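A.B. asks: predicted model, plus sequence, below.
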Amino acid sequence: MKARKTTSLKKVMQFAKPYRARFVWVIIFAIALSIFAAVRPYLLKQTVDEYVLHKHESGLLNFVALMAAVLVFEVASQFYFVYWANWLGQDIVKDIREKLFGHISSFRMKFFDNEAVGRLVTRTVFDIESIAKIFSQGLFMIISDLLKMLVVLCVMFYMNWKLTLIVMLAMPILVFATRIFQKKMKGAFEEVRAQVANLNTFVQERVTGMKIVQLFNREEIEYEKFKDINKKHNDAWQKNILYNSIFFPIADTISQLTLGLIIWYGSTSILNGESITSSGDLFAYIWFIGMLFNPLRQIADKFNEMQMGIIASDRVFELLEMEELIQQSGTIEAGHFKGELQFDNVRFSYLEGEEVIKGINLNVDAGATIAIVGATGAGKSTIINLLNRFYEIDSGRISIDGTDINEFTLESLRRQIGIVLQDVFLLADTILNNITLNDPSISRENVINAAKAIGVHDFIMSLPEGYDYNVKERGVMLSSGQRQLIAFLRAYVSNPSILILDEATSSIDTHSEEMIRTATDKITKGRTSIVIAHRLATIVNADKIIVMDKGLIVESGTHYELINREEGYYKNLYYSQFAVEAP
């Protein structure tokens, strides 16, 4: 366990390398703070012994002024120490968070199929904030406290070694209590982090799916589940509170008993006329004991903050070290494709041993529009996922213009493929930014011209702020059809070589469907297009229709070829939907 913690801390410290100068200054200010803090009690001793007891007024004023100057330097050192330590911590976690988000963004879709969104949010936000505490409330504070204790002990031994030995007798007891407390708190913190992740996951899923919760009257059931998870979270924190409630009173008791013993021993020696202790020593040691015991007591708490940060870093680096990345061995920069597609004996399974695509062969001519139809689960959308390399095929080959898609760089490949999905995802941003996705190469003028070209400009301008209208989270301010139109425009302005429409008209009203058909005719012209549709009436003019069933291509041809095939799969599917409209 110790080796694991050390390794995690080393990994975090790797991110501190760009900030070496700031790191050094934090240590310098920690040293200065320790020295100034230890000097003030010593000056107090000198003031009492040399000037107060001897009623030396002018010297007293000089020493008071000197103590005030030391205080100013101590306060300044503390300010810069705390400010720079927190600044350094925040810059480090900024870098870690950026690297983590970039790493997660490059994961294969299979990872997201199995990982809860709430847990990823916890890792990216809350766990990384805990890493910041390694610097702001953990490592540097511990270093500062240890330096302060070391300097204080040196000054104490210099002033009065006998009184210092009395203080030292109590320290092993406090160190032992601190160690036990630290071990107990470690387990409590691990439980807290686990329960926080569970709580985040539950809330994320229920808030996102609140419509389903309310639609099926699940409010009470989900509320009871939440109470159970929240109670476990509360119980985890109760352990934390219990251990704190036990430790700190014990630490305070040890400190006060030591102080009482020092005062008794020192006062007795003074009353007996012994020279081993002075009045100034007692004043200084009352101060010193607080400076020695308070940091020792608080180090346990700071160790816990640091430990919590290290536990969080374990979780973060576990993600950073995951080998879930999409294979990016391709070196060819994809230019504008002609659009000839070929699937050669392609096989794929989401779960090992359960094939979803079972050795399909498919050729698509450049510039052609093909439609893929079939029952739910036939493998239609999976083909699209494989073409975009969201998943890696088990065997076979997929090529564009005769080149294996694995030979293209992933970014350039996806740049040439535009997709309009059934479930359109919009950001809580303006329509313009949802269309361009903040791509600086796409100007506002380009977007407006594209919108006019496919017939959606008037719809956008009918909204309160036109292209600057904020659609809110997931585009809730727009209807399904309006979201689809935005998705069509988003695909169109990217000028892809290949266009994919995945169930793009399956859940919209008739008026929106007419607009989308107009947009479809415009954006599919001159480019290879793949249309996946449940509404067979929307694909009767496709150059070729591919019929899939259980991961296999069972039929292919034009609408009229397939509709006239005796006992054909497509014919039965078509008549089951449009018997009244059948010729």
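C.D. replies: Yep, it's here.

A.B. asks: could you use CA atoms for every contact and neighbour count after this?
C.D. replies: Noted.

A.B. asks: show me how far stretch 284-293 is from its chain's centre.
C.D. replies: The chain centre lies 43 Å from the centre of stretch 284-293; the measure is Cα atoms, centre = their mean, to the nearest Å.

A.B. asks: nope, stretch 336-348 is what I was after
C.D. replies: Distance of stretch 336-348 from the chain centroid (Cα atoms, centre = their mean) equals 35 Å.

A.B. asks: could you list the buried residues of it?
C.D. replies: Across stretch 336-348, burial judged by 16 or more other Cα atoms under 10 Å covers F337, K338, G339, E340, L341, Q342, F343, V346, R347, F348.

A.B. asks: in addition, the following structure is provided for comparison:
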Amino acid sequence: MIKIFRFLKPYRIPLIFVIVLVFLQSLSELYLPTLMADIVNHGVVKGDIRYIWRIGLFMLLVAFGGIITSIAASYFSSRVATGFGKTLRSKVFSHVERFSLEEFDKLGTASLITRTTNDITQIQQVLLMMMRMMVSAPLLAIGGIIMAMSKDKTLSLVFVVIIPVLVGAILLIAGRGIPLFKIIQKRIDRLNLVLREGLTGIRVIRSFNRTEHEAKRFEKANFDLTETSIKVNKVMAAMMPTMMLVLNVSSIAIIWYGGIRIDNGSMAVGDLIAFLQYAMQIMFSFIMVSIMFVMVPRASASAVRINEVLDTLPKIKDLEPGQAAGNTGLDSAEDALSKEYGESERVDEQDEYEQYEKSEEYVVPSLKGYVEFDNVSFSYPGAEQPAVEGITFKAMPGEVTAIIGGTGSGKTTLISLIPRFYDVGNGRVLVDGQDVRDLPQEELRAKIGFVPQKAVLFTGSIADNIRYGNEAATDEEVEQAARIAQAEEFISEMEKGYEAAISQGGNNVSGGQKQRLSIARALVRRPEIYIFDDSFSALDFKTDAKLRAALKAETGESTVIIVAQRVSTVKDADRIIVMDESRIAGMGTHRELLESSGVYREIVYSQLSEEEIA
């Protein structure tokens, strides 16, 4: 837990103020019993009214000073705690944003939400208590013992029995409670997971009439959390009665033996009153410590979970200057494209290349949007078989490359390697002739317009969602992107048009409308590379055909990669890649693959009639 307090550095000055103010407050509380003893011993016993008034007014002044310092300490401690919570949430969120999909898969979305909210709140609350109690409790305990001994050393021997009993009770109860607090946080994770699945999947749950099943799942997760919470509260509930029992027994012992010492003339009445107040302060300081022992274990478990997130380094990260992910063998996009057009090695061949440039065969290629897979293989963590294996192909600017295959053949995994959602296990993925691992992620993804398999929209207006691809896009560009994506018609039918609100997750629009808005979001970006991951599946054939025709005119100079299940979507592509069991089973045009690829023929015959094929 100490490790996480490194984020308190920006709040050092107000933290110092809190410590000083709590110190002054503790001094005022320690001084008041002595003043009370003086009033009794020198004012009440002797009947000196003026002395009582004088010391009484001074006591009020000291008490008022204690109130002021207490209020100021509360103000500064609140500012430190809330500021710390804000900083920590920001650090966790920004760190999680850099995670690759592998880290998200490992930690889980529900757990990350719990850690960013519930766990940080637990730490924030404990920090607020610690700034007050962890400073004042030791001061009151140590100061109280010293002041009590100054009143009567013999009577102070009662603390030799009381303090070990208190410490033993605190350690015993806390030792049983700490493991349970760790379990509670895991149970909260589970509850959040079930709740999140139940709310986001409500349509599926109702359509399959599984409402009762989900209610039972939630009930079990809720019961497990409740059971553990009751168990830990039973353990911690024993602490306060134990503290109060020791406190009351101690008070009786002090009054009993104090009375005997007063009868013997060894102690004044005022000193006994002061001694009793100091004893109460000492006891309450241990009660404060016991409360901390209730809170700190839970916060400690939360701190471990937060540190686990912050200590998780993203496997996909930008390289340091001068560092190379792997030897690409290519210095630029021009090198890669010259390789495509007839040159595989340039060392000591400059003259030959210059002659080739002057020949009629040479075609000046675009340097933007070139994508190449060079013997690429990738496996998900813990998987027994590679998701893709031995993949080699090139996607050129101005061409449409389509990827088709059965479910689980590796299509989505393949295109996820281009924007570095995952890093390749073997081989290289090149964009503009550079290994994607050598490019800064921001620069790489700025080249790509990605439309995911599952269309995701954000709360806000339709225009906001389209402009998500390019914040600087004008209204005309937004409308143009919507027009190409075939979204203009349904947008114009909405009451507020482009300012119509999109609800959470886009639940107030259909699946086809969500896909078209996702496509418009990619189009407004005007990237070098377009990647469509089965992005036309929710569209009818007519809209699909119109959209592809409009896209062809818009993306003529860019590299277009389409993953699709429909043959009608890919048949006009310049290059079709057929995936089967994680490998390329065929590559070519529609006509070429009909003749050469049995896998492709099987897909075609399952979807098209003989007339359509002909």
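C.D. replies: Cool, got the structure. Model, not experiment: these values are computed from the prediction.

A.B. asks: tell me which of the buried residues of stretch 336-348 of structure 1 is nearest to V39 of structure 1?
C.D. replies: Lowest distance from V39 of structure 1 to the buried residues of stretch 336-348 of structure 1 (Cα to Cα) belongs to F348, with 73.1 Å.

A.B. asks: residues contacting stretch 535-547 of structure 2, please?
C.D. replies: For stretch 535-547 of structure 2, the external contacting residues (Cα atoms under 8 Å, 6 or more residues apart in numbering) are 451-455, 484-486, 511-512, 515, 519, 563-566, 569.

A.B. asks: I meant to write stretch 393-410 of structure 1 there.
C.D. replies: Stretch 393-410 of structure 1 is contacted from outside by 328-334, 337-349, 359, 386-387, 389, 413, using Cα under 8 Å, 6+ apart.

A.B. asks: let's see which of these end up in helices.
C.D. replies: Secondary structure from DSSP state H places L386, L387, L413 of these in helices.

A.B. asks: tell me the counterpart of N230 of structure 1 in structure 2.
C.D. replies: For N230 of structure 1, the aligned position in structure 2 is N222, judged by TM-score structural alignment.

A.B. asks: let me know the closest of the buried residues of stretch 336-348 of structure 1 to L296 of structure 1.
C.D. replies: When the buried residues of stretch 336-348 of structure 1 are compared for distance to L296 of structure 1 (Cα to Cα), F348 wins out at 60.2 Å.

A.B. asks: tell me the one among the buried residues of stretch 336-348 of structure 1 nearest to S279 of structure 1.
C.D. replies: F348 (85.7 Å).

A.B. asks: the closest one and I417 of structure 1, how far apart?
C.D. replies: Distance, F348 of structure 1 to I417 of structure 1, by Cα to Cα, to the nearest Å: 21 Å.

A.B. asks: give me the buried subset of the contacts of stretch 535-547 of structure 2.
C.D. replies: In the contacts of stretch 535-547 of structure 2, burial by neighbour count holds for 451-453, 455, 484-486, 512, 515, 519, 563-566, 569, counting by 16+ other Cα under 10 Å.

A.B. asks: what is the nearest of those residues to E212 of structure 2?
C.D. replies: Proximity of those to E212 of structure 2 (Cα to Cα) peaks at A455, which lies at 28.9 Å.

A.B. asks: to which residue of structure 1 is the closest one aligned?
C.D. replies: By TM-score structural alignment, A455 of structure 2 lines up with V424.

A.B. asks: give me the three-state assignment for its match.
C.D. replies: Under DSSP: H, G, I helix; E, B strand; the rest coil, the three-state class of V424 of structure 1 is coil.

A.B. asks: quick one: it and E473 of structure 1, what's the gap?
C.D. replies: Separation of V424 of structure 1 from E473 of structure 1 (Cα to Cα) stands at 12 Å.

A.B. asks: please tell me how far R347 of structure 1 sits from S34 of structure 1.
C.D. replies: Distance, R347 of structure 1 to S34 of structure 1, by Cα to Cα: 68 Å.
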